[in-house]
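Undergrad: mind folding the following:
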Amino acid sequence: MNKKQHYDLPNIIKNDFFLFGKIHLILLFAIILSANAIVIIVYKTRMLIAEEEKLRIEVKKKNEEWRNLIIEKNTLSMPPID
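TA: Take a look at the predicted model:
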């Protein structure tokens, strides 16, 4: 009788990776780490850009308020016209 030989394919693949593919696992790990670092850096950069924009708007409002106060001061300090 012909007996079919069964192989434990997942176990064979795992053993091949650990015996012959260590560099591949290291590279895969490095790729995953660098991809995560890129995502985190992009997120933080976007948050900083949004914060910068808010600060620019606040500075613009403060400058407008300052100009209005200067105009008001100049108007109030003018002598009355008779």
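
Undergrad: from now on I want contacts and neighbour counts done on CA atoms only, so please keep to that.
TA: OK.

Undergrad: from the chain's centroid, how far away is stretch 11-20?
TA: 36 Å (Cα atoms, centre = their mean, to the nearest Å).

Undergrad: for it, buried residues please.
TA: Residues of stretch 11-20 include none that count as buried (16 or more other Cα atoms under 10 Å).

Undergrad: here is a second sequence; please produce its structure as well for comparison:
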Amino acid sequence: MISNYRYTLITIISRDIIRQGKIVYFLFISVLISAVFVVIITHNTRLLIIQREQLFIARIALDVEWRNLLLEENVLGDHIRIEQIAIKKLHMQYIDPCKENILIK
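TA: From the prediction side, this is the model:
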């Protein structure tokens, strides 16, 4: 008699693996493990690429800020500006050469 029992795919595969031997089982497990590692490594690679891009964007922003600070330093350290601040705010003035006293040791 023919039985009407239906086998599931998992039972068919497991029976086949048991019948064929341990080498096929070992190779199957090896393929699954290597596939999992490929997925993990690909995911980590993508995360590192994203982090590299974020660091590159931060580097560009810091470079722009550094250039702006250099410009600001040049403007604030200009001799003419310092002289104007000294004359206006501190009421400093140039010494007349006639009123100048020179000390000699």
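
Undergrad: on contacts alone, who are the packing partners of the top helix by length along structure 2?
TA: Using DSSP state H, we find that the single longest helix of structure 2 is helix 22-76. If you count contacts as 3 or more Cα pairs under 8 Å, 6 or more residues apart in numbering; DSSP states H and E, helix 22-76 of structure 2 packs onto helix 9-20.

Undergrad: and the helix it packs on, what other elements does it pack with?
TA: Partner elements for helix 9-20 of structure 2 (3+ Cα pairs under 8 Å, 6+ apart): helix 22-76.

Undergrad: now do the helix it packs on against helix 9-20, angle only.
TA: 120 degrees (axes from the mean of the first three to the mean of the last three Cα atoms, to 10 degrees).

Undergrad: average offset of helix 22-76 of structure 2 relative to structure 1?
TA: Mean deviation of helix 22-76 of structure 2 from its aligned counterpart in structure 1 after superposition (mean Cα distance after the TM-score superposition for structure 1): 0.5 Å.

Undergrad: centroid residue for structure 1?
TA: With distances taken as Cα atoms, centre = their mean, the residue of structure 1 nearest its centroid is residue 43 (1.5 Å).
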